[in-house]
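[1] can't give you the sequence, but here's the structure:
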């Protein structure tokens, strides 16, 4: 939004600021706007504070648009459009004008600088990467100072170290001391700044070699269906089997246990059909029939509790 729209009645040249969409024309226009004298600034500030005069607010904003353009140039290295940086800086400028107290004896340019930078900083942190790289106060301080400090340290380094990309332990300590942060935080931010965004979804290339992280980053172990299946298997192997065995008579239960649930020390398993037949004085075929009937009975019991 063009800040000129904040004024109700603005006379030339205040109404000559074009849209930021035409960035070159916008910058040329704001650099031609006349600056306010200290007396004019105080008078306009009092009109805004005491009477809510929007025309006065508009003139205060418009006369400082060149400041926003100047500040935005300091952040072009982050790869974001200058028009967007100016847009956010203008928001900060309008916040500063709204809170400006002309009786403090401070020029608006000094007061507004903090608000302009704060809005631009917040915009950069939200849009520089898909994942926000700085959240704490120390991380924000490192984000906006580490790269320039690294360049300064490299300039002071020996010729052989000019191509080194990472900081030495001594340089980490220097940065931490100057910014009043922990060395571990310096190392962490250096790692974050050196990284880059990776698209999770597949790209337009359909070749088999074009593999997006979404294909291999999924944790199948945490998939809800698999969790339910694993929980059901655990129940079957414990309480489920015990509950199913409880519906059998003593002979059927012992046959099932000996045939399927017992493991001897030599890993040979339980008794064979012939061994059980000899113990109960029946044929091996009869033992097999009892086993089949018992298994069906157990299966029905488990299905009833599923």
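    Right, received. Where do you want to start? A quick note: this is a predicted structure, and the numbers were derived from the prediction, not measured.
[2] CA only for contacts and neighbour counts going forward, please
    Fine.
[3] wait, doesn't residue 129 sit right on residue 198?
    No. Using C-alpha atoms under 8 Å, residue 129 is not in contact with residue 198, being 10.1 Å away.
[4] neighbour-wise, which of those two wins?
    residue 129 (14 against 9; other C-alpha atoms under 10 Å).
[5] Now that one. Nearest residue, chain neighbours left out?
    residue 197 (6.7 Å; C-alpha to C-alpha, 6 or more residues apart in numbering).
[6] So the one you found: helix, strand or coil?
    Assigned with DSSP: H, G, I helix; E, B strand; the rest coil, residue 197 falls in the coil class.
[7] Could you report the neighbour count for it?
    9.
[8] Kindly report the same for residue 237.
    Neighbour tally, residue 237, other C-alpha under 10 Å: 10.
[9] so how far is residue 244 from it?
    With distances taken as C-alpha to C-alpha, to the nearest Å, residue 237 is found 11 Å from residue 244.
[10] One more: residue 15?
    Residue 15 is 86 Å from residue 244, where distance means C-alpha to C-alpha.
[11] Among the two, which residue is more densely surrounded?
    Higher neighbour count among residue 15 and residue 244: residue 244, with 21 against 14, using other C-alpha under 10 Å.
[12] Contacts only, for that one.
    Contacts of residue 244 were listed using C-alpha atoms under 8 Å, 6 or more residues apart in numbering, and they are 297, 298, 299, 301, 302.
[13] Against that first model, consider the following:
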């Protein structure tokens, strides 16, 4: 089903949500016979006009479902738009021979798209990733009728009702009660509030004496190992590495090729072999 399915100016609620709702409520509700005929035209003949009419006739149903998710703090227009995507997916997959109305079949697809949108946008940090966590997330949101934490009895009742462990209920409740916080202070915050940002509470270990001593020992050990490894090379290999890697003004392969009267490829091979020998000595 391509973009030709989309009724122009309808599947995008936009800023004027009231006008959109009024428009979709103006589409006639299909009778069972009309719906079956349109579904058969789409299913057997890929009639996109039939698909368009099926979608448009059920847009009011998407609005009804989307409004039941108004408590998540997300724009109603976005929820409706996502629900419309689910409706179109349902229309595409609807089999008129199953003996059910489209509205009964589509509710799963509409809610699935809205759920996915909520989980992607409700928090910066995802609160539910597995199928079980997603089910618990939405059911627990509905089970919590007040802002206070669940009592032990309430938590056990929710766990029993949803057939999950109590600890999973408590864990999800904690995620639901958490909030996103910026790691760094905002650019518009003053000195009196900026210090509260988490970034200011990290331990700075750069000046820890033990760490500085360890780094100094490591650098000295590395330098000593490199010096010993270079001494183990022949004079030409040592000179190639010196001029290619250690000098401030580094020589090119062609510079060294002219100096030793060989090809640049030969210098590259000598350099590669010397580096391999250096690495072996330092790792021993």
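    Here it is on my side, so go on. These numbers were taken from a predicted model, which means no experiment stands behind them.
[14] re earlier: looking at the second structure, name the residue matched to the residue nearest to residue 129 of the first structure.
    In the second structure, the residue matched to residue 197 of the first structure (TM-score structural alignment) is residue 180.
[15] Can you get me a residue count around the corresponding residue of the first structure for residue 130 of the second structure?
    Using TM-score structural alignment, the equivalent of residue 130 of the second structure in the first structure is residue 136. When counting by other C-alpha under 10 Å, one arrives at 9 neighbours for residue 136 of the first structure.
[16] Over to residue 116 of the second structure?
    Neighbours around residue 116 of the second structure, by other C-alpha under 10 Å: 12.
[17] Repeat that for residue 195 of the first structure.
    There are 10 residues near residue 195 of the first structure, going by other C-alpha under 10 Å.
[18] Please report the distance of it from residue 128 of the first structure.
    Taking C-alpha to C-alpha, one finds residue 195 of the first structure at 12 Å from residue 128 of the first structure.
[19] for residue 83 of the first structure, same thing?
    15 Å.
[20] quick one: which of the two has more around it?
    Set residue 83 of the first structure next to residue 128 and count neighbours by other C-alpha under 10 Å: residue 83 wins out with 19 against 14.
[21] secondary structure element for the more buried one?
    helix 82-99 (DSSP states H and E).
[22] can you tell me what part of the second structure that helix aligns to?
    Going by TM-score structural alignment: helix 82-99 of the first structure matches residues 76-93.
[23] Next, name the residue at the spatial heart of the second structure.
    residue 120 (7.3 Å; C-alpha atoms, centre = their mean).
[24] residue in the first structure matching that residue?
    Aligned against the first structure by TM-score structural alignment, residue 120 of the second structure finds its counterpart in residue 126.
[25] For burial, what's the neighbour tally of the nearest residue to that match once chain neighbours are set aside?
    Spatially, and ignoring its direct neighbours in sequence, residue 126 of the first structure is nearest to residue 132 (5.9 Å; C-alpha to C-alpha, 6+ apart). A total of 12 residues lie near residue 132 of the first structure under the criterion other C-alpha under 10 Å.
[26] Residue 132 of the first structure contacts residue 124, correct?
    No. Using C-alpha under 8 Å, residue 132 of the first structure makes no contact with residue 124, being 9.4 Å away.
[27] Tell me the spacing between residue 281 of the second structure and residue 269 of the second structure.
    In terms of C-alpha to C-alpha, residue 281 of the second structure sits 19 Å off from residue 269 of the second structure.
[28] quick one: contacts for residue 176 of the second structure?
    So residue 176 of the second structure contacts 127, 137, 141 (C-alpha under 8 Å, 6+ apart).
[29] Identify, from those, the entry nearest to residue 68 of the second structure.
    Of all those, the one sitting nearest residue 68 of the second structure is residue 141; the distance, using C-alpha to C-alpha, is 12.0 Å.
[30] And that closest one, which helix or strand is it part of?
    In the assignment (DSSP H and E), residue 141 of the second structure maps to helix 131-143.
[31] ok, average deviation of that helix from the first structure?
    Comparing helix 131-143 of the second structure with its match in the first structure after superposition yields a mean distance of 1.8 Å (mean C-alpha distance after the TM-score superposition for the first structure).
[32] Can you list the buried residues in that helix?
    Applying a neighbour-count criterion of 16 or more other C-alpha atoms under 10 Å, the buried positions in helix 131-143 of the second structure are 133, 134, 136, 137, 140, 143.
[33] Kindly present the residues you listed as TSV, with separate columns for distance to residue 150 of the second structure.
    Below are those laid out as TSV (distance: C-alpha to C-alpha, whole Å):
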residue	distance to residue 150 of the second structure
133	18
134	19
136	14
137	14
140	10
143	10
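[34] Return the member of those residues nearest to residue 86 of the second structure.
    Nearest member of the buried residues of helix 131-143 of the second structure to residue 86 of the second structure, counting by C-alpha to C-alpha, is residue 134, at 17.4 Å.
[35] contacting residues around the nearest residue to that closest one once chain neighbours are set aside?
    Nearest non-adjacent residue to residue 134 of the second structure, counting by C-alpha to C-alpha, 6+ apart: residue 128, 5.3 Å away. Residues in contact with residue 128 of the second structure (C-alpha under 8 Å, 6+ apart) are 119, 134, 137.
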